[in-house]
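Enquirer: sequence below, structure please.
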Amino acid sequence: MVNNKFVLPVIIACSLGPLSASAQPSYGSKVIGNYRFPDTLYSLMEEGIKIPVYLINNGTVSEKEKAAGNRYVRIGTVTLFVDGNKLGLREVEVQESGNGIRLSKEMSTLLQGIDNKKFNDQMQIPVKPGTAFQLDQKKMRLLLTLSQDDYGVQLRPREVDIDAPESDDLSGTFTYNLGAYHTRSGYGSNWTSGYLNARSWTSMGASHLLIDGSGYVNKDSHETQMNAIMLERDYQGMRYAAGLLSGWAMQSVASVSGISGGEVYGVSVGNQANSRKRDNTLSLTPIVLYFPSSGEARIRRDGQLIGIQRFDVGNHELDTSQLPYGIYTVEIEVVNGGRTVSRNIYTVNKPFSNNISQSLRWQLWGGVYNRDKAIINVEKYRKHKKSDDNTYYYDYDTHHKDTMSLVGASFGKRSGMLDWSASTYMMREQMVGEFWGSLNLSSYMSLNSQSMAASDGTWRANYGANMRLPWNIGSVWYTHEKLSSGRFLDLYENNGNTWGATFNLPSFGLPSAGNLSLTRQEDKAYHYKRYQVDFSQGIYAGRYGSARLRLGLSRYEYLNDEEKDRYVMLDFSIPIGNTVSVGVTHNRDSGTALNVNASRQFDGDYLKSASANIAKAFSSNEGQRDISGGGSVNFDTPWNSNILSVQSGTSKGWNATLTSSGSLGWSKEAFAAGRGTESAGVIVDTGLQGDDALTLKLNGRKEKLKGGKTWVSLPAYQNYDLEVMNSETGTESYDIGSNARRHITVYPGNTVVMKPSVKKIVTLFGRLVDEHGQPIGATQIKNHVGITRTEQDGRFVIDVDKNNPILSIATPDDSLCELRLDIESNRGALWLGDITCDKGNYVWQETNGMMERDNEKAIRS
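Expert: Got it, this is the predicted structure:
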């Protein structure tokens, strides 16, 4: 086959043209149908020549655009051949990826079937009714006209499996979170309480072992609890797990509120997996637009233009990732050359925090459930029976266990506007079913419901509604909860409701609109009511900061008791990271008090923020002093994050609280500790020392790297792009070579080690002169991290490795001069002044074509 990409157009332009009915063929050419082909081209066509295939944009293309060539879109190539004085086609190659055009499966199949087919008397090759190939003899190309049904559409995947793990080597992570407080009362008594939660993940690729435990210390007791010992593999959309989970941790498997306390020994399998990611930036319902020719889509919401996207000919999915979240309608115009081809209304369905898939999610699980034995408290039960026949009260025997079988299944799906999940499970002979659903009626209104029913008589009915008010003036919500316990499930009853509202009030010329919120909460089972009203209004915003007024009123009723609180606060924000609040509060116990609070944010590596508060009581029903206060500080170390707070009250007592969290990662290559409590991470080993600092760019955000090894804690089941680069604020400069960039995928327990090649460099400025002080130009100077040539006046600039500060200078007699520099104490850049090569600096000479060492030992300055 002959490739005629450059020769063929010349032959065509010079030799081809349509024949009239009376025309006679000239010497050296052949006629096929209405086309005359020179003998040279005809001989090429006997072997087969490739010509381009173009789609014809019809209908909306103006004459001006036709003249500009916008009527045709190239989609591939085809081989044109001649056989027995007949033209034919074979080897149709459609290139869809390069131009954004996608053909339907039916049309692609038909085009692939165009093999060794001949042109008919009308010089066409039919593909399907109404569609045929035709030859453009002037430009020697094949033309094809398609209808809307002939185009396909490439939909963006809503669910994507993450990549395989970085490696299958053994590695692990460990995280902890602890908190403790010590209280000393004004009466001399004191007590201490605290907790510690620790988690360990040991992994080999996508499989890992999780060990999760907690410890609790109170005044007179201490207790430990194992939350999980579980083997898990979550890969390519399927999750397999086996081991122990506490009753609390079972909520991570499915909605199983009937399981409280105790522990479960079992297994689970299903496609409710973290390794399959749902792209919630896309509308759940794709919006597909047809473009009869290349053009643009203009997107309007409530009459406002919110986006413009351009597409080529064919069917295309609108990129809804660029549109706001929510459920709303948009009007989309398809425009070509200033003309509106179509205008239609579509619905964008983008819930902000929705993880439910349009495909069915399922999980099967079961094992053995072990809990403390629950015994009905008959006295409480009989007393309560007077008002409610469906409520049972339990006492617990912690010395005896109630062991039973457990088997269950859970499901979840998005069906149109309804998101739902359901679980059904059996404990011993008791059946339990749970359901959760959320109905998104519109962008302004949603309903939700949660229910449970068990064969022992336990049932729960929770429902609620959320409504966003028009014109962005606020929102209103309502929820109702009721649970009645039976004789097997040991659950606490409730019977209450909550309603609330927020309103954005007119600003009346002030810097910002006022915000008013109202909340009412009631529970008939526990006989309490809460009311709260809050109002805030910006009163100043300018170059000196901002000021905001806050007012609040709350009331709490319990049985026949009532308590009211009130506050007035004025907040000042100073544009240097400081906030000061001054206000008055009042409640029944502490009376009226003047409160002053101040806080400051810091940008340092260790100290993050500090705050202090002081209160002056004017009247109080209790307490031994009228001034109280305290402070807190948020600080980091290279290994963890901490918050320390000390407060005093109106009595002579005080209280101190400390919280701390941190993590570490390990592998066969390295070990490091740091801040963060995620289940995976990366160790960046730069080989630097002390306070030397670099920057790690991680998916666009920047992390500081300090010293030799830095541990960066990362959420699992994610992809990350890493790049080690120079710090923007550091005084040192570094040459960062190989292994500075990396793309990784981490699963729980994965610790990835990144070892970039890093050399500390100093930029040297100087002038090379000879022994007489005359400048030496056009001379090469190099170091193993930099190379340069001197200017005519001898000046040069070069980067030098600080740990190997040697300059190698080429000399006119083919010798090499080496100068060792003392730059250990210098940072960033250094002016050397005039430098010269003395005899003692020559380390070798070239004599008679041979490299020989100088007899004289090299003396390096």
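Enquirer: contacts and neighbour counts: CA atoms only from here.
Expert: Fine.
Enquirer: so what's the residue count around residue 712?
Expert: Residue 712 sits with 27 neighbouring residues when counted by other C-alpha atoms under 10 Å.
Enquirer: does it touch residue 677 like I think?
Expert: No - assessed by C-alpha atoms under 8 Å, residue 712 is found out of contact with residue 677, at 9.8 Å.
Enquirer: where along the stretch 351-500 of the chain do the strands fall?
Expert: Ranges of strands within the stretch 351-500 of the chain are 361-376, 394-415, 418-427, 430-440, 445-454, 459-468, 474-484, 494-505, based on DSSP state E, counting those that start in this stretch.
Enquirer: how about this one, so we can line them up?
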Amino acid sequence: MASTSVGYALPKGYGSVWGAFNRSEEGNKLYFTQSHSFDLGLSLNLKQVYSKLGSLNTSYNKDLRRGYSNTNIEYFQNLFYNRYANVGLRAGVQKSTYDNQRSDNDKYIFLDLSLPISRWFSAGINSRNSNLLANASYKQNFSDSVVQSVGVDLNQVIKRKNDYLNSDDFSASAYLAYQTSINAGTLSGSASSHSKSFNYSTQGSIASSNFDVGLGNNSLGSGLLIKTGLPRGTTMSALINGQDFKLTGNRNFIPLPPYKKYSVELRSDKHSMDSVSVGQGRKSTVVLYPGNVAKLEPEIKQMVTIFGRIRYPNGEIAANTQLNNHIGKTKTDNNGEFSLDVDKKYPVITLIRDNGDICESELALNKEQGVAWLGEISCVYKVASHSKNNLEARNHD
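Expert: This next block holds a predicted model:
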């Protein structure tokens, strides 16, 4: 087998030229498909000649073994650009020859429109062996979404001049690619005047470690099983060798390539309102081998920073009073207002009066994320005491 390529960049950014040659023969011990071909290419940046021009790309491919050749010439011109849209014009010709006999000749012109948020639209016409067709395409990519990308292509024969065009008068195709934490796949379909077809492809993996099972969205042969202890729908992030992975709910399996060392740091997801505090197991290092699943069980608290004003059962404002919870303490101001970090597993705050009375409030934080203003909060005395009774008697005097 012999293969070589060469390229040269023209001075002052005028463009580049390149060429490649490939040849291989069938062998007795190693199997290679027979091939004998060469490629030539030229790219010119015409803006260097005149600032309002675009770029010209040409290429030629010749398969010497099969007698196939292909010639492409395309010109691209940027027509309009601002923060809202980018409009470009593509025009070109393509000629394909088979066995030095049959040939296909294509000519096309397209208007390309690129929009913000990863959206792209193209429409135009092309001519194949004197048959005229209209084409339109739309594609869009999504970030931080289950749906990763969608696309639609439409083709309509405008003028059929001969039988060299082997297609129906109208055809359409579409696809949708998705990815979840447990599965990834693509749904595609196409339809024409006389046929329809649909295709669904998917991939995923199942991992187990010490009777814990996790699902992943690809099949790399090894990975991390992270048990967060968080309720369903709560998200956080795992930074693995500098790359962020989103964790959702209690169990998450992250497929990773084997034969590699990984540094893992667990933290809050910057794209989510959920806030977590990671104690033991915040940072760890693992080495993965084929079939190896490393299990991590960090100590994680789901946090909410709460704001509010607290009152005693009789309506009195709890001013300048010590306020405790499971993980910290603070003091209310003159108006009984406060701020405090709370672990959602232990949503109880406790007031301790100077006379020793204890007043508690159990907070409804199930639906709260990150930061929450709770407004007016009322506490309930934990135990009855003569001090409390005397206080209430004084308040009624």
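Enquirer: and the strands of the stretch 351-500 of structure 1: which comes nearest residue 670 of structure 1?
Expert: strand 361-376 (37.3 Å; C-alpha to C-alpha).
Enquirer: where does the closest one end up in structure 2?
Expert: Following TM-score structural alignment, strand 361-376 of structure 1 has no partner segment in structure 2.
Enquirer: buried ones in that strand, by neighbour count?
Expert: Neighbour counts over strand 361-376 of structure 1 (16 or more other C-alpha atoms under 10 Å) mark 361-374 as buried.
Enquirer: then stretch 664-679 of structure 1?
Expert: 664-667, 670-679.
Enquirer: now those in CSV, with secondary structure?
Expert: Putting the buried residues of stretch 664-679 of structure 1 into CSV (DSSP: H, G, I helix; E, B strand; the rest coil) gives the following:
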residue, secondary structure
664, strand
665, strand
666, strand
667, strand
670, coil
671, strand
672, strand
673, strand
674, strand
675, coil
676, coil
677, coil
678, coil
679, coil
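Enquirer: of those residues, which is the nearest to residue 276 of structure 1?
Expert: Using C-alpha to C-alpha, the buried residues of stretch 664-679 of structure 1 come closest to residue 276 of structure 1 at residue 679, 17.6 Å.
Enquirer: quick one: map that closest one onto structure 2.
Expert: By TM-score structural alignment, residue 679 of structure 1 lines up with residue 221.
Enquirer: contact partners for that match?
Expert: 255-258, 290-292 (C-alpha atoms under 8 Å, 6 or more residues apart in numbering).
Enquirer: of those, grab the buried ones for PyMOL.
Expert: The buried subset of the contacts of residue 221 of structure 2, as determined by 16+ other C-alpha under 10 Å, is captured in PyMOL by this line:
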select buried, resi 255+256+258+292
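Enquirer: give me the contacts around the helix or strand hosting residue 200 of structure 2.
Expert: Following DSSP states H and E, the helix or strand that holds residue 200 of structure 2 is strand 196-203. The contact list for strand 196-203 of structure 2, computed with C-alpha under 8 Å, 6+ apart, reads 183-191, 217-219.
Enquirer: which residues of structure 1 does it align to?
Expert: With TM-score structural alignment as the criterion, strand 196-203 of structure 2 aligns to 654-661.
Enquirer: just put the buried residues of stretch 664-679 of structure 1 in CSV and tack on distance to residue 585 of structure 1.
Expert: Below are those laid out as CSV (distance: C-alpha to C-alpha, whole Å):
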residue, distance to residue 585 of structure 1
664, 44
665, 47
666, 51
667, 54
670, 54
671, 51
672, 48
673, 44
674, 41
675, 37
676, 37
677, 37
678, 40
679, 43
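Enquirer: between the residues you listed, which sits nearest residue 440 of structure 1?
Expert: For those, the nearest to residue 440 of structure 1 is residue 678 (33.0 Å; C-alpha to C-alpha).
Enquirer: separation between that closest one and residue 568 of structure 1?
Expert: 40 Å (C-alpha to C-alpha, to the nearest Å).
Enquirer: aligned partner of residue 586 of structure 1 in structure 2?
Expert: Match for residue 586 of structure 1 (TM-score structural alignment): residue 127.
Enquirer: name the nearest residue to its match, sequence neighbours excluded.
Expert: residue 107 (4.9 Å; C-alpha to C-alpha, 6 or more residues apart in numbering).
Enquirer: repeat for residue 215 of structure 1
Expert: residue 224 (4.2 Å).
Enquirer: ok but the one you found is inside a strand, no?
Expert: Yes - according to three-state DSSP, residue 224 of structure 1 belongs to a strand.
Enquirer: please identify the helix or strand for the residue nearest to residue 659 of structure 1 when sequence neighbours are not counted.
Expert: What sits nearest to residue 659 of structure 1 in space, not counting adjacent residues and going by C-alpha to C-alpha, 6+ apart, is residue 179, at 4.2 Å. Using DSSP H and E, residue 179 of structure 1 sits in strand 170-184.
Enquirer: where does that strand end up in structure 2?
Expert: For strand 170-184 of structure 1, there is no aligned range in structure 2, judged by TM-score structural alignment.
Enquirer: go on, stretch 216-223 of structure 1?
Expert: With TM-score structural alignment as the criterion, stretch 216-223 of structure 1 doesn't align anywhere.
Enquirer: now do the end-to-end distance for that stretch.
Expert: Using C-alpha to C-alpha, the two ends of stretch 216-223 of structure 1 sit 5 Å apart.
Enquirer: state the span of structure 2 onto which stretch 518-530 of structure 1 is aligned.
Expert: Going by TM-score structural alignment: stretch 518-530 of structure 1 matches residues 58-70.
Enquirer: gap between the two ends of that stretch?
Expert: Chord length of stretch 58-70 of structure 2, first to last residue, is 11 Å (C-alpha to C-alpha).
Enquirer: mind listing the strands for the stretch 51-200 of structure 2?
Expert: Remark: strands assigned in the stretch 51-200 of structure 2 by DSSP E, counting those that start in this stretch are 55-63, 68-81, 86-98, 102-115, 119-128, 131-141, 147-159, 170-179, 184-192, 196-203.
Enquirer: tell me which of those lies nearest to residue 246 of structure 2.
Expert: Of the strands of the stretch 51-200 of structure 2, nearest to residue 246 of structure 2 by C-alpha to C-alpha is strand 170-179, at 12.0 Å.
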